[in-house]
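Visitor: A predicted structure for the sequence below; I have some questions about it.
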Amino acid sequence: MTTPAVHKPKLGISACLLGAEVRFNGGHKESQLCTRALTEYFEFVPACPEVAIGMGIPREPIRLVGDAQHPQALGSVNRELNVTQALADYGVQMATELDDISGYIFMQKSPSCGLERVKVYRENGAPVDGGGRGIYAQAFCARHPNLPVEEDGRLNDPVLRENFITRVFAYAAWHQLLNAGLTRRSLTEFHSRYKYQLMANNPVQYKALGKLLGTMGRSDPNDIATQYFSDLMSALKKCATRRTHTNVLQHLTGYLKQTIDAADKQEIQQLITQYHQGIVPLIVPLTLLKHHFRQHPDPYVALQVYMQPHPENLSLRNAL
């Protein structure tokens, strides 16, 4: 199964996750997932906002203080140290410079880079319930609302990891489509390729996107492209479940009903049932389906992103 080739996507990443000794204490937080498993398939663009704005190594740690929605980044010892605006400005700067990335992996819990549940303290020192978002991450993400972003710790979850990387390749494929020049036909074909991936992630949104394309008519596809892409990335952000994957596997099996015998059909159904029950991972029924589609190719199935949404050697579906 092959889908249109996507160049090696660029990912922004917190520099400490690549092993750079840029943390406040002069250490790093190397992520072996990033430095060993992902580095072959992505071009990383590292950044450390705290170093970039002139804070030294080592340095006084900062923390978020005040309103969780609009906290200040202050020195944990010297409260006169306020780097809020500097971090926000650097976030805006990097959002402009990194206009060709397809995703970003942020350092969790960081007052500059954390995406969620970063500790925020009241003026009296008590923590705010729920926490907030790092200053740099907030400024950066506000300017790239559709960009796939994730924290390093959450990528240890196989479902979240597979979802994030699926979105990264979708983001890269979309921008490749735009760079080639968007046409009504290319937009329709792009949506067609994502049919079963969208059915796995968000069946309701798949139908809504189809209706949106139906409004295009003979008008300029660029008129709906921004809305389509925003809705697409939102739909893909919802993690697929065993139930929705099972539904897609059953749909795909339908393309084989005229070409394989009863015994093969029974074997496929048995594996799909075992997957649905949590006995085997997704890769098991999917591998058998791919085997049959190699024997009995179907041009529509061959174009489906769902069959291989990311490099096979990443083995992301082995743990789903």
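Guide: Looks like it came in fine.
Visitor: from here on, just use CA atoms for contacts and neighbour counts.
Guide: Fine.
Visitor: how far away is residue 113 from residue 94?
Guide: When distance is defined by CA to CA, to the nearest Å, residue 113 is 13 Å away from residue 94.
Visitor: overlap of the contact sets of the two?
Guide: Contact with both residue 113 and residue 94 is made by no residue, according to CA atoms under 8 Å, 6 or more residues apart in numbering.
Visitor: grab the nearest non-local neighbour of the residue most central in space within the chain.
Guide: Nearest residue to the geometric centre of the chain (CA atoms, centre = their mean): residue 164, 2.7 Å. The shortest distance from residue 164 to any non-neighbouring residue, by CA to CA, 6 or more residues apart in numbering, is to residue 148 (6.5 Å).
Visitor: for that neighbour, give me its contacts.
Guide: Shown in contact with residue 148 (CA under 8 Å, 6+ apart): 102, 103, 104, 164, 167, 168, 171, 233.
Visitor: which one of those is nearest residue 185?
Guide: Checking the contacts of residue 148 against residue 185 with CA to CA, the nearest one is residue 171 at 18.9 Å.
Visitor: compare residue 113 and residue 94 (neighbour count), which wins?
Guide: More neighbours surround residue 113 than the other of residue 113 and residue 94, with 27 against 18 (other CA atoms under 10 Å).
Visitor: wait, doesn't the more buried one sit right on residue 105?
Guide: No - applying CA atoms under 8 Å as the test, residue 113 and residue 105 come out as separate, 9.3 Å apart.
Visitor: packing partners of the helix or strand hosting residue 92?
Guide: Assigned by DSSP states H and E, residue 92 belongs to helix 84-97. Contact here means 3 or more CA pairs under 8 Å, 6 or more residues apart in numbering; DSSP states H and E; on that basis helix 84-97 packs against helix 49-52, strand 72-75, helix 135-143.
Visitor: and here's the other structure:
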Amino acid sequence: MVAIKVGISACLLGEQVRYDGGHKRSAFCTDELGRHVEFVQLCPEVGIGMPVPRPTIRLEKHANGTRAVVPKTGEDVTDRLIAFAERATPHIETISGYVLCAKSPSCGMERVKLYDLETGHARKEASGIFAAQLQQRYPALPLEEDGRLNDPLLRENFVMRVFVYAAWQTLPQPLTKAALLQFHTSLKLLLLAHNQQLYRDLGRWVADQQEMTDDFTRGYIEKVMQALAEPATRANHTNVLQHIQGYFSEQLSAAQKAELTDSILAYRAGHEPLLVPLTLLRHYLREFPNDYLAGQRYLNPYPKDLKLRYGI
């Protein structure tokens, strides 16, 4: 089995490549996610030839847009960072997600300080130069920052998207309508949990499309990843859980139905994690097999030992 590759800012793996010679090792990435993926580590600032340690870079607001500048010397390294993103293309096209270093003027995904030279003030409203290139060049690629991965909901969402995108990347090329339908069918309950409108729109779009053009397939996966990037609410999860429960309406006893209903409602009220009703549903799926449910990524979106649904 081909390992899933995930790009990552090198400092998050403990590499001492930051401007001050330090690192920002992410325990989740190195100790947990790293058991299931192969990391592709990059440091744009080192990649453009800057030393360790090095003068700091900051983002500045200029007439020609956001620029990455070394305030100590006035050197503008924006174009070099963009060129690095271009050179990194062969690596990035093999990955299924990217973990970025928060607040970095090169790698920060959002809320990076942007300095206004006229006022002397800075607002947290920019993206790092390299991160912005990733967003522009690969709109379907799952991106997340190390700090946001401390949030259980965002952590679970990112990992789920990585595994979905990796599955997409393994589809045989050229893509056939049959292969697309099978892939899309496996995502139906996940999409329903995350974005009901796009769930409906994508279903119609796939059904109506006959020719698997590059524009169509690129647009399809971008819309899928857009839908999945929206965190699922308890209400939507409850809707999906009840939808799955309906598949067992003829097999379960009255007591089993009541137990499952109570578990789903307890989750809805915030008294139990999602894992509790899901465990019951998986148990009933083993007891009463159903091919459609067995193929749904919603029930098993990533390795269980990551324990991502324990806290949501």
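Guide: Done, it's in. For clarity, every value in this text was computed on a predicted model and none was experimentally measured.
Visitor: give me the TM-score for these two chains.
Guide: The TM-score (TM-score structural alignment, normalised by the length of the second structure) is 0.96; 312 aligned residues with a CA RMSD of 1.7 Å.
Visitor: contacting residues for the equivalent of the residue nearest to the centre of the first structure over in the second structure?
Guide: The equivalent of residue 164 of the first structure in the second structure is residue 158 (alignment by TM-score structural alignment). Applying CA under 8 Å, 6+ apart, we find residue 158 of the second structure in contact with 142, 143, 144, 229.
Visitor: report the secondary structure state of residue 158 of the second structure.
Guide: Put simply, residue 158 of the second structure is helix when judged by DSSP: H, G, I helix; E, B strand; the rest coil.
Visitor: cool, and residue 173 of the second structure?
Guide: coil.
Visitor: OK, contacts around it?
Guide: For residue 173 of the second structure, no contacting residues are found, by CA under 8 Å, 6+ apart.
Visitor: could you do the one 10 residues further on as well?
Guide: With contacts defined as CA under 8 Å, 6+ apart, the neighbours of residue 183 of the second structure are residue 168.
Visitor: what lines up with it in the first structure?
Guide: Match for residue 183 of the second structure (TM-score structural alignment): residue 190.
Visitor: check residue 116 of the second structure too.
Guide: Aligned partner of residue 116 of the second structure by TM-score structural alignment: residue 122.
Visitor: what sits against that match?
Guide: So residue 122 of the first structure contacts 65, 66, 67, 128 (CA under 8 Å, 6+ apart).
Visitor: do you know how far it is from residue 82 of the first structure?
Guide: For residue 122 of the first structure, the distance to residue 82 of the first structure (CA to CA) stands at 15 Å.
Visitor: quick one: furthest residue from the center of the second structure?
Guide: Farthest-from-centroid check, the second structure (CA atoms, centre = their mean): residue 254, 39.6 Å.
Visitor: residue 77 of the first structure in helix, strand or coil?
Guide: With three-state DSSP as the criterion, residue 77 of the first structure reads coil.
Visitor: what do we get in the second structure for it?
Guide: Aligned partner of residue 77 of the first structure by TM-score structural alignment: residue 72.
Visitor: apart from its chain neighbours, what residue comes closest to its match?
Guide: Leaving out its chain neighbours, the residue that sits closest to residue 72 of the second structure by CA to CA, 6+ apart is residue 55, at 6.9 Å.
Visitor: residues in contact with residue 88 of the first structure?
Guide: Counted by CA under 8 Å, 6+ apart, residue 88 of the first structure has contacts 135, 136, 138, 139, 140.
Visitor: what mean distance separates the helix holding residue 92 of the first structure from the matching residues in the second structure?
Guide: Once fitted to the second structure, helix 84-97 of the first structure is off its aligned match by 1.6 Å on average (mean CA distance after the TM-score superposition for the first structure).
Visitor: helix or strand right after that helix?
Guide: Counting by DSSP H and E, what follows helix 84-97 of the first structure is strand 103-106.
Visitor: mean distance between that following strand and the second structure after superposition?
Guide: Once fitted to the second structure, strand 103-106 of the first structure is off its aligned match by 0.4 Å on average (mean CA distance after the TM-score superposition for the first structure).
Visitor: how far off centre is that strand?
Guide: The chain centre lies 8 Å from the centre of strand 103-106 of the first structure; the measure is CA atoms, centre = their mean, to the nearest Å.
Visitor: what about the corresponding residue of the first structure for residue 272 of the second structure, which SS state?
Guide: Under the alignment (TM-score structural alignment), residue 272 of the second structure maps onto residue 280 of the first structure. At residue 280 of the first structure the chain is in coil, as set by three-state DSSP.
Visitor: helix, strand, or coil at residue 46 of the first structure?
Guide: Look at residue 46 of the first structure: counting by three-state DSSP, its state is strand.
Visitor: all helices for the stretch 201-320 of the first structure, in order.
Guide: Listed in chain order, the helices of the stretch 201-320 of the first structure (DSSP state H, counting those that start in this stretch) span 203-214, 222-237, 242-254, 262-276, 283-295, 299-302.
Visitor: can you list those in TSV and add distance to residue 33 of the first structure?
Guide: Output for the helices of the stretch 201-320 of the first structure, formatted as TSV (distance: least, CA to CA, whole Å):
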stretch	distance to residue 33 of the first structure
helix 203-214	30
helix 222-237	21
helix 242-254	25
helix 262-276	26
helix 283-295	20
helix 299-302	30
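Visitor: quick check: which of those helices is nearest to residue 17 of the first structure?
Guide: Per CA to CA, nearest to residue 17 of the first structure of the helices of the stretch 201-320 of the first structure: helix 222-237, 23.0 Å.
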